[in-house]
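K.L.:
Here's my sequence, what's the structure:
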Amino acid sequence: MPPGQYVMRKLPHITALFWAIKILATTLGETAGDYFAQTLGLGTLLSAILLLAVFLVAVTIQLRASRFHPALFWTVVVLTSTAGTTISDFINYTSHLGQATGALILGTGLAVVLVIWWRSGQTLDVENVATLTGEVLFWTAVVFSNSLGTSTGDYLAGGLGMGLRPAALLLTAAMLVLLGAHYFTGINSTVLFWIAFILTRPWGAVVGNILSKSRDHGGLDWGNAGASAVLVAALVVLVGYQTLDTYRNPLEPLPVPLNRHTGRPQRPNGDLITVTPA
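P.N.:
Alright, predicted model coming up:
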């Protein structure tokens, strides 16, 4: 590593392990969100408020952290997914706007966030986010994408009358197409990342419903609590593995971030370290 100042990474590398944990986290978000709103009887509005409050506490801790901590990072992702489920359900059902309208509202919100992110001069390459502004925009986009994913999954399975399992097969095929595009085309990797990031949420929503819903509705009838317990166990195993791997192979730091438009130094989101000449 050349001499100079660097910033400790706050976000993980985008690998197969990242996507495996992301899918588990978003699937857990679907079942856990339904558990709060339906099983505990809190309703979508109260659940959304409660889960957003918990998310804000967790994301504040994440933003103040000095470097990447897998357990903290994925806790925030799960909370965005759980809150996203209740936000989507509130818009679609409690407010009676419908699944298509809900998806349109949330999709527009996500597009606005991404445009603001791009115009801010921050990198959209998640692996290389090294500024506080960039990380705040990242988490804002995650909340919108996870809420949008719930609406999209519900619309495919219910609004279009596809059913849970056909919707899951369709979304799995879409993810395989994106995987092929990543390896065999020259499509921008950042564009593919955000499309995949959005699609994993409806995929997780549909799979979560398959695990929790009754057999009459095409599910396995595990219930929200049972499905959530299984997903939490799997998530703990994978996050534990990532924590151990990160301890053994620390993530390499990033150069001090510069604004893409002005070239001016930006406020870093992690600890600064200085590499001196050997």
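
K.L.:
When you work out contacts or count neighbours from here on, use the C-alpha atoms and nothing else.
P.N.:
Will do.

K.L.:
Please enumerate the strands of the stretch 1-150 of the chain.
P.N.:
Counting by DSSP state E, counting those that start in this stretch, the segments of the stretch 1-150 of the chain that form strands are 4-7.

K.L.:
remind me, longest helix of the chain?
P.N.:
In the chain, with assignment by DSSP state H, the single longest helix is helix 223-248.

K.L.:
for it, packing partners?
P.N.:
The contact analysis (3 or more Cα pairs under 8 Å, 6 or more residues apart in numbering; DSSP states H and E) places helix 223-248 against helix 16-34, helix 70-89, helix 189-212.

K.L.:
another one to check against the first:
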Amino acid sequence: MFIDDIDRTRIRRAWSKVPEVTIYFWIIKILATTVGETAADYVNTTLGFGLQWTTVVAAVLLVVTLAAQFAVSRYIPALYWWTVLLISVTGTLITDNLTDNLGVPLTTSTIVFGVALIVVFAVWYLVERTLSIHSIRTRRREAFYWLTILVTFALGTAAGDLVAEKLALGYWVSLLIFAGIIAAITAAHYLLHLNAVVAFWAAYIVTRPLGASLGDLLTQPTDAGGLGIGTTITSLVFLVVMVILVAYLSVTKVDRIEQRDLGRIVVTR
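P.N.:
From the prediction side, this is the model:
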């Protein structure tokens, strides 16, 4: 019934660098994806940094944050979710630069990022033989993990803008479409036993265009199909909720994979 020193050492050495997938994970993920859309617009437009300087600032912050993330030996909620937030902003800016500065059509960028994501998944699996986030315990796997997330954010931004703006379906319809896709993935997992890893990454990818559509719906003016709340209020409210949830996870540790592993050892003794 007790955990001996060998068990503790084994689990400590195998501490995961990412959180357990709980309801908190998905709530914070959607908040982060939405803020990625609204914060990029806030700094770019509202603060007047411009797309180029906003991209430079976001890229520098991301590099510093990733260095810190790789340096730690375990999952730290505040650092992990700050990294996700910065990748969300950076992914948005990558697509915006391609569209606004280089004139790349959203259809093209969506297809290119989609193919890029397939390639990343393929290489990751060929090298590591798994795509499970519960296996993110080495720097190489963590590198694949963050690269995958960056591509999903760039892809999601392009796909969200493509559906809402290029195809002129509007933000409400786009939001409902992506929410419906996530609901279908969830049902396929629980009712049709869709593989957990496949279901996770499918839902993870779609949460980005969902967040992009939600962010645009809240911030865009009413004459453009939005609610006109603006990037300042939207970003602030979503950030505050994120901070509260991350603080809760930091205190309770309910989303730490090693806590689950320790529990399993106790049960099986």
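
K.L.:
related to what we said a few turns ago, pull out the buried residues from the longest helix of the first structure.
P.N.:
Across helix 223-248 of the first structure, burial judged by 16 or more other Cα atoms under 10 Å covers 223-224, 227-229, 231-232, 235, 238-239, 242-243.

K.L.:
Using a markdown table, lay out these together with distance to residue 57 of the first structure.
P.N.:
What follows is these, written out as a markdown table (distance: Cα to Cα, whole Å):
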| residue | distance to residue 57 of the first structure |
| --- | --- |
| 223 | 28 |
| 224 | 25 |
| 227 | 26 |
| 228 | 22 |
| 229 | 23 |
| 231 | 23 |
| 232 | 20 |
| 235 | 21 |
| 238 | 24 |
| 239 | 20 |
| 242 | 23 |
| 243 | 22 |
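
K.L.:
on that earlier part again, what is the distance between the longest helix of the first structure and the centre of its chain?
P.N.:
15 Å (Cα atoms, centre = their mean, to the nearest Å).

K.L.:
Report the separation between residue 8 of the second structure and residue 261 of the second structure.
P.N.:
For residue 8 of the second structure, the distance to residue 261 of the second structure (Cα to Cα, to the nearest Å) stands at 10 Å.

K.L.:
will you turn the helices and strands packed on helix 223-248 of the first structure into a markdown table that also has distance to residue 95 of the first structure?
P.N.:
Below are these laid out as a markdown table (distance: least, Cα to Cα, whole Å):
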| stretch | distance to residue 95 of the first structure |
| --- | --- |
| helix 16-34 | 17 |
| helix 70-89 | 9 |
| helix 189-212 | 20 |
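
K.L.:
Please identify the most buried of these.
P.N.:
helix 70-89 (a mean of 26; mean count of other Cα atoms under 10 Å).

K.L.:
returning to what we had before: what angle separates the longest helix of the first structure from helix 189-212?
P.N.:
Note on geometry: by axes from the mean of the first three to the mean of the last three Cα atoms, to 10 degrees, helix 223-248 of the first structure and helix 189-212 are set 140 degrees apart in direction.

K.L.:
which position in the first structure aligns with residue 166 of the second structure?
P.N.:
Matched by TM-score structural alignment, residue 166 of the second structure corresponds to residue 159 in the first structure.

K.L.:
One more: residue 69 of the second structure?
P.N.:
Under the alignment (TM-score structural alignment), residue 69 of the second structure pairs with residue 62 in the first structure.

K.L.:
same thing with residue 120 of the second structure?
P.N.:
Residue 120 of the second structure maps onto residue 113 in the first structure when the alignment is built from TM-score structural alignment.

K.L.:
Skipping adjacent residues, who's closest to its match in space?
P.N.:
With Cα to Cα, 6 or more residues apart in numbering as the criterion, residue 113 of the first structure has its nearest non-adjacent residue at 6.1 Å, and that residue is residue 141.

K.L.:
what's near enough to touch the one you found?
P.N.:
Taking Cα atoms under 8 Å, 6 or more residues apart in numbering, we find residue 141 of the first structure in contact with 110, 113-114.

K.L.:
And residue 34 of the first structure, by the same measure?
P.N.:
85-86, 224.

K.L.:
which of those residues show up in the second structure as well?
P.N.:
Contacts conserved in the second structure for those, using both residues aligned by TM-score structural alignment, their matches' Cα atoms under 8 Å: residue 224.

K.L.:
Sort out which one of the contacts of residue 34 of the first structure lies nearest residue 147 of the first structure for me.
P.N.:
Nearest to residue 147 of the first structure among the contacts of residue 34 of the first structure: residue 85, at 5.8 Å, using Cα to Cα.

K.L.:
was I right about that closest one contacting residue 29?
P.N.:
Yes: Residue 85 of the first structure is within contact range of residue 29, at 6.8 Å (criterion: Cα atoms under 8 Å).

K.L.:
Give the next helix or strand downstream of the longest helix of the first structure.
P.N.:
Next along the chain after helix 223-248 of the first structure, taking DSSP states H and E as the criterion, comes strand 254-255.

K.L.:
quick one: the following helix or strand past that next one aligns where in the second structure?
P.N.:
As assigned by DSSP H and E, the chain's next helix or strand after strand 254-255 of the first structure is strand 272-275. Structural correspondence for strand 272-275 of the first structure: none found in the second structure, per TM-score structural alignment.

K.L.:
Pull the distance from strand 272-275 of the first structure to the chain's centre.
P.N.:
What separates the centre of strand 272-275 of the first structure from the centre of its chain is 30 Å, taken as Cα atoms, centre = their mean.

K.L.:
do the same with stretch 27-40 of the second structure
P.N.:
Worked out by Cα atoms, centre = their mean, stretch 27-40 of the second structure lies 8 Å from the chain centre.

K.L.:
what ranges do the helices span in the stretch 51-200 of the second structure?
P.N.:
With DSSP state H, counting those that start in this stretch as the criterion, the stretch 51-200 of the second structure has helices at 77-96, 106-128, 139-161, 171-192, 196-219.
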